[in-house]
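[1] The following block contains a protein sequence and its predicted model.
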Amino acid sequence: MGLEATLLRTWRSRGALAWLLWPLSLLYGLLGGLRNLLYRLNWLHTGRVPVPVIVVGNVVAGGSGKTPVVMALVRHWQARGIAVGVISRGYGRSSTDCREVLPDSLPAEVGDEPALVRRSCQVPVFVARQRLEAAQALLARYPQTQLIVCDDGLQHRALHRDLEICIFDDRGVGNGFLLPAGPLREAWPRPVDLVLHSGAQPAFAGFRARRALADYAVQADGTRRPLATLRNTPLRAVAAIAQPESFFSMLRAAGLELEATEALPDHYDFDSWSRTEHLRQTVICTEKDAVKLWHHQPDALAVPLRVELEPGFLAALDQRVDPWLSSPPARTSALT
């Protein structure tokens, strides 16, 4: 955590350490540019699938709220009766094969975010190291799928994409340097179809995605508990996400008093986590953490994060996507 915290501070401005790392960022950019050239020359192959692929990604290292946006997009298309599937690399998973994420899949084997999408949205989700393989497997198993959403993968050129959505949070582009001197995975600006800001203070032009906690918490069995009933409950908030303090702040803004907070590394597996003190406190966490934490702490409460996409963004999105849907959309049924 010390090195990570140091880099995050360094990436905010062009200080001494950033300039010291700047020559390495030039090498990083050169290698990335060479790779992109090989794709343009068709020396490296980009594969296609017979349905539109929408990539939701970012150019800044670290979490920027991609998965909640993916879930919001899936729900938008579900409401329109469009059959949607989701693919992902499954960051941090122990398996290396291509597989479907099932209701009983262990997050350690498929990744915490794919497990969350499958549990929350009830759509087909496949993970693979090569996203093209995941897309092909999804269509083979669910041929009625009309759209595929790729969670992350803006820099994954091996899969052809029909539309790119780039997500930014309040960090913007940081100090504007490429890794490791700055937070950028690739130079910005670069062509994308839509820019979406998930933070409260957008650094430049783009659409807005407003984030807010649900007014209820979810138990492991799916039972909902209104947050208002927790206002006099001793709470211990746990978060293993990119920006845990934002979750803690939203809980407090909802009127909850947190006796303790525990920030853990993003994608933390909770296998070594133990609650040896403050046993009287109720553990409260994010949905992403809950899919792992419930195996160790079944009485933990998870508060869903809801993303509201502004109407202008949805209109611009549908204007691009609808022409690709050549046949009337079929109503998506819940998976079992």
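    Great, that's in hand.

[2] alpha carbons only for contacts and neighbour counts from here, please
    Noted.

[3] which residues of the stretch 51-200 of the chain fall in strands?
    Counting by DSSP state E, counting those that start in this stretch, one finds strands in the stretch 51-200 of the chain at the ranges 53-57, 84-88, 99-100, 125-127, 147-151, 163-168, 194-197.

[4] Out of those strands, indicate the one that is most buried.
    Mean neighbour count (mean count of other Cα atoms under 10 Å) peaks for strand 125-127 among those, with a mean of 29.

[5] And the contacts of it?
    For strand 125-127, the external contacting residues (Cα atoms under 8 Å, 6 or more residues apart in numbering) are 85-90, 98-102, 110, 114, 117-118, 134-135, 137-138.

[6] what angle sits between the strand or helix carrying residue 314 and strand 163-168?
    Assigned by DSSP states H and E, residue 314 belongs to helix 311-321. On the basis of axes from the mean of the first three to the mean of the last three Cα atoms, to 10 degrees, helix 311-321 is oriented at 150 degrees to strand 163-168.

[7] packing partners for helix 311-321?
    strand 207-213 (3 or more Cα pairs under 8 Å, 6 or more residues apart in numbering; DSSP states H and E).

[8] Just give the closest residue to residue 57, not the sequence neighbours.
    Nearest non-adjacent residue to residue 57, counting by Cα to Cα, 6 or more residues apart in numbering: residue 152, 4.3 Å away.

[9] residue contacts, the one you found?
    Residue 152 is in contact with 55, 56, 57, 58, 66, 88, counting by Cα under 8 Å, 6+ apart.

[10] Show me which pair in those residues is furthest apart.
    The distance between the two most remote of these (Cα to Cα) is 14.1 Å, for 58 and 88.

[11] Residue 246: neighbour count?
    When neighbours are counted by other Cα atoms under 10 Å, residue 246 registers 12.

[12] ok, now residue 106?
    Applying other Cα under 10 Å, we find 17 residues neighbouring residue 106.

[13] Quick check: it vs residue 165, distance?
    29 Å (Cα to Cα, to the nearest Å).

[14] Endpoints of stretch 100-116, how far apart?
    Using Cα to Cα, one end of stretch 100-116 lies 13 Å from the other.

[15] ok, structure two:
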Amino acid sequence: MSNHPRLESWVHSVWSHRGPVACLLYPLSLIYQAVSASRRRRTVANHLPVPVVVVGNIYVGGTGKTPVTIALVRALRARGWTPGVISRGFGRSEDGVRLVTPDSDASQVGDEPLLIARESLAPVAVGRERVKAGLELLREHPGVNIIISDDGLQHAALARDVELAVIGARGLGNGWLLPAGPLREPVSRLDDVDAIILNTTTESVVESRTPRFAASSCFGACRRLSTGEVRDIDTIAADLERTGGKALAAAGIAAPGRFFAMVRGHDIDCAELELGDHFDFSSNPFRGRKEDVILITGKDAVKCAQIPEIKGDDRIWVVGLEVVLDPYLIDLIDTRASEAARRLGRHPEAQNDSIE
């Protein structure tokens, strides 16, 4: 949301309950709902020539969609699909369509699409107009037979075959729409999606008839930013204990508390640095820090790696995050995408048969 974590934290605290500030803003939420509904009714949905799976949320800000998208790319690839990903690319310096490569500049394509491109190795395109981004991706990568739209739940101009709503650690807040609450759409919107993904360790209360699936997360390999050296998190923890070293966990993501808790769960007693979502690292928040080890997220690493002063800091380790999706969720997506693909003649099996 911003580079001001204290303000961001205060806003989310207001949105967590129906207190005086939220109640004061509630009339504006009614206006927001009316305008949004009118705009959606007037928008014509455009189809891409391949099945489209939308991964999004109704809570403004991060819910962990990007790791879920990466996991979904891998899971669908294992089922025989050739996925591509489209995204708006939050924080970009332009709105036009651009293809993303692992070497792209984060300021031009966005930190999350760049992370997806690097971690999933799938073709990725960004653009404010998702349909144009999808068409450009398919033009450059004609072998792609399914597209995942990252953060596209509210992008009504893009027709979709499967909708997935991700709910993170903050749940649904006070259940009100912006600006009195954190929601972009009413809670009832969850009744229309194909599946809800609970990307949180806490029990989220979601009143919906839509099937719910849990996403589990754990740390993967840790990579030293400066050299590429790989260690696991427990080895780093053991080295800190043996040497008496100090650690810092830093995160420029939404809801960083989960990242900090996971670090502490590996017996690392660390200081915490909450930077705010989509933080601009050009100011180098690590300059002057005295800790021996600095742990950062993969999302932040794509920007840090493009700043020489930060990339050369031997203390910085990028903590990999692995998300595991419920196999029954993948079955559901595979089935519905396959039905759409057969109508379009783009199912992997159909393509393989035509080649033979």
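    On my side now, so go ahead. Computed from a predicted structure; not experimentally measured.

[16] Just give the TM-score of the two.
    Overlay of the two chains. TM-score (TM-score structural alignment, normalised by the length of structure 1): 0.91; 324 aligned residues with a Cα RMSD of 1.7 Å.

[17] re the thing from before, including distance to residue 5 of structure 1, could the strands of the stretch 51-200 of structure 1 go into a markdown table?
    Output for those, formatted as a markdown table (distance: least, Cα to Cα, whole Å):
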| stretch | distance to residue 5 of structure 1 |
| --- | --- |
| strand 53-57 | 23 |
| strand 84-88 | 27 |
| strand 99-100 | 34 |
| strand 125-127 | 30 |
| strand 147-151 | 25 |
| strand 163-168 | 19 |
| strand 194-197 | 23 |
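
[18] what residue of structure 2 matches up with residue 25 of structure 1?
    With TM-score structural alignment defining the correspondence, residue 25 of structure 1 maps onto residue 29 in structure 2.

[19] on average, how far is the strand or helix carrying that match from the matching bit in structure 1?
    According to DSSP H and E, residue 29 of structure 2 maps onto helix 20-42. In the superposition with structure 1, the average deviation recorded for helix 20-42 of structure 2 is 0.8 Å (mean Cα distance after the TM-score superposition for structure 1).

[20] Centre of the chain to that helix, how far?
    25 Å (Cα atoms, centre = their mean, to the nearest Å).

[21] Over to stretch 57-75 of structure 1?
    Stretch 57-75 of structure 1 sits 4 Å away from the centroid of its parent chain (Cα atoms, centre = their mean).

[22] Stretch 278-297 of structure 2: which residues count as buried?
    Neighbour-count burial for stretch 278-297 of structure 2 flags 278, 279, 280, 281, 286, 293, 294, 295, 296, 297 (criterion: 16 or more other Cα atoms under 10 Å).

[23] my bad, stretch 311-329 of structure 2
    Here stretch 311-329 of structure 2 shows 311, 313, 315-325, 329 as buried, counting by 16+ other Cα under 10 Å.

[24] Out of those residues, give me the two with the largest separation.
    The largest separation in the buried residues of stretch 311-329 of structure 2, counting by Cα to Cα, is between 313 and 329 at 40.6 Å.

[25] Could you report the distance from the aligned residue in structure 1 for residue 278 of structure 2 to residue 162 of structure 1?
    When structure 1 is aligned by TM-score structural alignment, residue 278 of structure 2 is paired with residue 267. From residue 267 of structure 1 across to residue 162 of structure 1, the span is 29 Å (Cα to Cα).

[26] next one: residue 51 of structure 1
    9 Å.

[27] quick one, what contacts the corresponding residue of structure 2 for residue 278 of structure 1?
    Under the alignment (TM-score structural alignment), residue 278 of structure 1 pairs with residue 289 of structure 2. By Cα under 8 Å, 6+ apart, no residues touch residue 289 of structure 2.

[28] do that again at 10 Å, thanks
    Shown in contact with residue 289 of structure 2 (Cα atoms under 10 Å, 6 or more residues apart in numbering): residue 248.

[29] number of nearby residues for the closest residue to residue 129 of structure 1 other than its chain neighbours?
    Counting by Cα to Cα, 6+ apart, residue 129 of structure 1 lies nearest to residue 89, which is 5.2 Å off, once chain neighbours are set aside. Neighbour count of residue 89 of structure 1, defined by other Cα under 10 Å: 23.

[30] Report the distance from stretch 299-316 of structure 1 to the chain centre.
    Using Cα atoms, centre = their mean, the mean C-alpha position of stretch 299-316 of structure 1 is found 12 Å from that of the whole chain.

[31] go on, stretch 241-248 of structure 2?
    The chain centroid and the centroid of stretch 241-248 of structure 2 are separated by 31 Å, computed with Cα atoms, centre = their mean.

[32] hmm, who's touching that stretch?
    Contacts of stretch 241-248 of structure 2 (Cα under 10 Å, 6+ apart): 235-240, 260, 263, 267-273, 286, 289-296, 315-316.

[33] Regarding that stretch, how distant is the last residue from the first?
    14 Å.

[34] which residues touch the nearest residue to residue 72 of structure 1 once chain neighbours are set aside?
    In this structure, residue 72 of structure 1 finds its nearest non-sequential neighbour in residue 307, 6.2 Å apart by Cα to Cα, 6+ apart. Shown in contact with residue 307 of structure 1 (Cα under 10 Å, 6+ apart): 65, 68-73, 198, 208-214.

[35] what's the answer for residue 219 of structure 1, then?
    Counting by Cα under 10 Å, 6+ apart, residue 219 of structure 1 has contacts 225, 284, 290, 294, 298, 299, 300, 301, 302, 303.

[36] got the contact list for the counterpart of the third one in structure 2?
    This points to residue 290 of structure 1. Superposed on structure 2 with TM-score structural alignment, residue 290 of structure 1 falls opposite residue 301. By Cα under 10 Å, 6+ apart, the contact set of residue 301 of structure 2 is 111, 115, 225, 251-252, 281, 295, 307, 310-311, 316-319.
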